[in-house]
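A.B. asks: quick one: sequence plus predicted model below, questions after.
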Amino acid sequence: MKRLALLSLTLCTSAHAASTITIATVNNPDMVTMQRLTPEFNKKYPDINVRWVVLPENELRQKVTLDVASNAGSYDIATVGTYEVPIWAKNGWLKPLNPLFSKNASITRAYDLNDVLEPVRKGLSYQGQLYALPFYAESSMTYYNKDLFRKAKLTMPANPTWQQIQTFASKVHNPSQGVYGVCLRGLPGWGENMALFSTMVNTFGGRWYDQNWNAQVNSAAWKNAMTFYVNLLKRYGPPGATSNGFTENLTLMSQGKCGMWVDATVGAGFLKDPAASKIVKSVGFANAPTGPGTPRGSNWLWSWSLAVPKSTKQEDAAFKFITWATSKEYIALVAKTKGTWAAVPPGTRTSTYTNANYKKAAGDFAPIVLSSIKRADPTRPTKDPVPYTGIQFVGIPQFQALGTQVGQ
């Protein structure tokens, strides 16, 4: 009887100790990998159960914003970006992470926060406090199919212009063979087509607002950028471009259907992954294109990151997960699982870029990614001065609705 009672007490204690965290994340390939590796997290923390809510980018933003703003508490971890973090932190919607690091000395030592790239840390901070940890960070760059370029006798420069991109697109565009000159985001959304298009506006010499917050969307620079973008996609882009965001264009590029693709640097690892890409040996890399106005603001700065909403009741469990999923240990785990260091979440840690295995696997694109992230300056994104921060977005709460409306 005593043994039975002791067993019963043990089971009750274990059941009570177990906790469940709900994670809301975007359906990007890196996040899908994170979901698949949940059993590895459970090996380290068997008393924490993980429930996933995986959504397309636009839907994720709507649902998570509504939930966090209303303090509903549906999510213990939210996938957020460099746009949301400072705004949400200011509103008191997120838990500051510095106190959690202070409470967990062993995690802090292993995590090595100073290893996280400074521009990324700054982008996820507000008033000196860190509010999210970067799962991966990115700028933007140009991808091209070297086989198609060789066939057309073209050479991609290290620093292409948008005019050169248009010329190259006209040479390799062959829709009858299922090959399109250039793939660009056309899916409406402030973080979809407007991410790319805002960089075009910047480098064509435009801006969203002047110093007095007067809208500049009717300026000549805006008109020139918009005309160029629309004509480029209509003439040399794939059919149904308004349905294509990052994920759709990544698929097209990886299947050899795009002569070029201008998008997030995070795509490089997938295009070099034999399990996901048919163009591993023929993909080339260059910097993001510049326009006729200025090189400033031609490449963006973004980080998909993990934050803990203020409304969570599982603070400790959530902190354990976000430090695990953004750690050096996790990056090595992805390399082992995928069979290549080229596929690891990029852009977050100095140690990744000094790792000999990563240099060997990602040597043709890693330097471009790192220099692009370091070069991106959200405080000086345009030719003329502006009252906001942000390169591919305007760092104000209203931009989420405004950017999507303009994108549509």
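C.D. replies: Good, I have the coordinates.
A.B. asks: only C-alpha atoms from now on, for both contacts and neighbour counts.
C.D. replies: OK.
A.B. asks: what about the spatially closest residue to I48 that is not a sequence neighbour, neighbour count?
C.D. replies: Computed as CA to CA, 6 or more residues apart in numbering, the closest residue to I48 that is not its neighbour in sequence is S19, at 5.0 Å. Residues near S19, counting by other CA atoms under 10 Å, number 17.
A.B. asks: could you do A5 as well?
C.D. replies: Neighbours of A5 using other CA under 10 Å come to 10.
A.B. asks: same question for R3.
C.D. replies: R3 has 8 nearby residues by other CA under 10 Å.
A.B. asks: please apply the same query to M31.
C.D. replies: The number of residues packed around M31, counting by other CA under 10 Å, is 18.
A.B. asks: please enumerate the strands of this structure.
C.D. replies: Assignment of strands within the chain using DSSP state E yields the ranges 19-26, 48-55, 77-80, 125-126, 129-130, 133-138, 140-145, 260-264, 283-287, 302-307.
A.B. asks: could you export those strands as TSV, including distance to T203?
C.D. replies: Shown next, in TSV, are those (distance: least, CA to CA, whole Å):
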stretch	distance to T203
strand 19-26	29
strand 48-55	32
strand 77-80	26
strand 125-126	27
strand 129-130	31
strand 133-138	19
strand 140-145	13
strand 260-264	14
strand 283-287	13
strand 302-307	18
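A.B. asks: alongside the first one, take a look at this:
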Amino acid sequence: MTSLSTIAASIAHSHGNGRSDMHVDAVRDFLAQMITPITDSEPVDLLATLGRVVAGDVISPVSVPPHDNSAMDGFAFDGAQLRAGEPLLLRCVATALAGHACSGIVAPGECVRIMTGAVMPQGLDTVVPIELTSTSDDGRIQIPADAVRAGANRRRKGEDLMQGGIALADGELVTPAALGLLASLGLCKINVRRRLRLAYFSTGDEILKPGEPPCEGAVYDSNRYTLFGLLTRLGIEVIDLGTVRDEPTLIEATFREAASRADAIITSGGVSGGDADHTKAMMQRLGDVAFWRIAMRPGRPMAVGWLNRDTAIGGQRCLLFGLPGNPVAAMVTFLAFVRPALRQMMGCTRAEPPRLRAVCTETLRKRPGRTEFQRGIVSRAADGMLVVRTTGNQGSGMLSSMVHGNGLIVLGHDQASMQPGDTVEVMMFEGVI
């Protein structure tokens, strides 16, 4: 079997414009090809399906709405009685309430007072809003000339969804709207894919846990907490394995534990050219891992591959992502590559949120040959146009910039510096981080 390193080298050669760095698009394509969605599923209660991925098409057991009904409060009548340019006088003979059928035949010249959602009485197909009508001297309901057309304000049976139709397709994400749709079908349990299990940990002797006293040369571990938030937003079952010192036996034991418990692993730190070799060496020893330099900023170093797993615990390989240690670089790499890959692994077919286009208000310095993700703040100008500016210092350790910004300004591989007034793409954070 061809190793991932060999495949990665081939991709880098064909997409790197003569350089060893891999093109961002090549990384995405490679990940899309190596991911296999999980297929295990389980039935869960309706309220527990929010954020889960549907397993198999959900077929509607009923039509929605289940009958023709009124779209508003008003008077229901046979629209065939309408004549262009002429008012219509009708005698109200009954009232139709939501949840209560109105029996009997309504004769020509008659109408029924009807409430929103009430079943349309037999033979009636039109509703005039109550506020458009008046009452004549003899007590009849008067509809002004040309106030409504025949068939107006009637919801037809099954116009939202017909019985036997697909309510949610396999791979759909259950959103709040989808949750309501499923409830409208009377369903109380839905078959969904099981949650993806992901183990993560940080490596490095310089990493402190929150609560520990400061130490010269050491930094507090932020990556585990941002990763927890990012993974939780995805609806993934997270397994936090803490911080691991740069000792081969500890690193090996943590990798083996992670592979035994999870479908995928994320580490932060230990993958750049200047890092200690323990983490990289252990990745290579325990599986097939490619170490990439990606033509992007921030987030150039990244490792992707498989760790071997004991066949006795089900399956032979566990997906591995090694992210850079700098906080912003780790988040950007996650958003650009890991998040789409994990969604694919979850079996989710819902498209990523589309990028916005905004006019930059300042010079964005960039050289061609790499993709840049600059932290930005999108707002709306007085003329209604979306505009964007950077958060300032774009250092890969400036985690506060990810807090103050509301999106990433994406400057493509071949783009050069952008000037005020130029239009740029923005990957918004809302709903993601």
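C.D. replies: Structure's in. What do you need? This one's a predicted model, so the numbers in the text were calculated from it and none came from an experiment.
A.B. asks: and the TM-score between them?
C.D. replies: Between these two chains, after superposing, the TM-score reads 0.20 (TM-score structural alignment, normalised by the length of the first structure); 136 aligned residues with a CA RMSD of 7.1 Å.
A.B. asks: ok so, going back, out of the strands of the first structure, flag the one nearest N357 of the first structure.
C.D. replies: Nearest to N357 of the first structure among the strands of the first structure is strand 133-138 (18.3 Å), distances taken as CA to CA.
A.B. asks: against T323 of the first structure, how distant is the residue lying closest to S305 of the first structure once chain neighbours are set aside?
C.D. replies: Closest residue to S305 of the first structure apart from its sequence neighbours, by CA to CA, 6+ apart: P134 at 4.1 Å. Per CA to CA, to the nearest Å, P134 of the first structure is found 10 Å from T323 of the first structure.
A.B. asks: of the two, give the one with the bigger neighbour count.
C.D. replies: When neighbours are counted by other CA under 10 Å, P134 comes out ahead of the other of P134 of the first structure and T323, with 31 against 23.
A.B. asks: what about Q129 of the first structure, how many neighbours?
C.D. replies: 17.
A.B. asks: again with H16 of the first structure
C.D. replies: Using other CA under 10 Å, H16 of the first structure has 10 neighbouring residues.
A.B. asks: same question for A15 of the first structure.
C.D. replies: 11.
A.B. asks: how much space separates it from E315 of the first structure?
C.D. replies: Distance from A15 of the first structure to E315 of the first structure, counting by CA to CA: 18 Å.
A.B. asks: what does A89 of the first structure give?
C.D. replies: A89 of the first structure is 16 Å from E315 of the first structure, where distance means CA to CA.
A.B. asks: between the two, which one's more packed in?
C.D. replies: Shown here are A89 of the first structure and E315; by other CA under 10 Å, A89 has more neighbours (22 against 17).
A.B. asks: wait, the more buried one sits on G123?
C.D. replies: No: the criterion here is CA atoms under 8 Å, and A89 of the first structure misses it with G123 at 11.8 Å.
A.B. asks: contacts only, for K374 of the first structure.
C.D. replies: P119 (CA atoms under 8 Å, 6 or more residues apart in numbering).
A.B. asks: then F228 of the second structure?
C.D. replies: F228 of the second structure sits next to V238 when contact means CA under 8 Å, 6+ apart.
A.B. asks: so it lies in a strand, does it not?
C.D. replies: No: using DSSP: H, G, I helix; E, B strand; the rest coil, the assignment for F228 of the second structure is helix, not a strand.
A.B. asks: quick check: it vs R375 of the second structure, distance?
C.D. replies: In this view, F228 of the second structure and R375 of the second structure are 21 Å apart by CA to CA.
A.B. asks: V289 of the second structure now?
C.D. replies: Look at V289 of the second structure and R375 of the second structure: by CA to CA, they are 30 Å apart.
A.B. asks: more crowded one of these two?
C.D. replies: Applying other CA under 10 Å to V289 of the second structure and R375 shows that R375 carries more neighbours, namely 28 against 25.
A.B. asks: what helix or strand is the more buried one on?
C.D. replies: strand 371-380 (DSSP states H and E).
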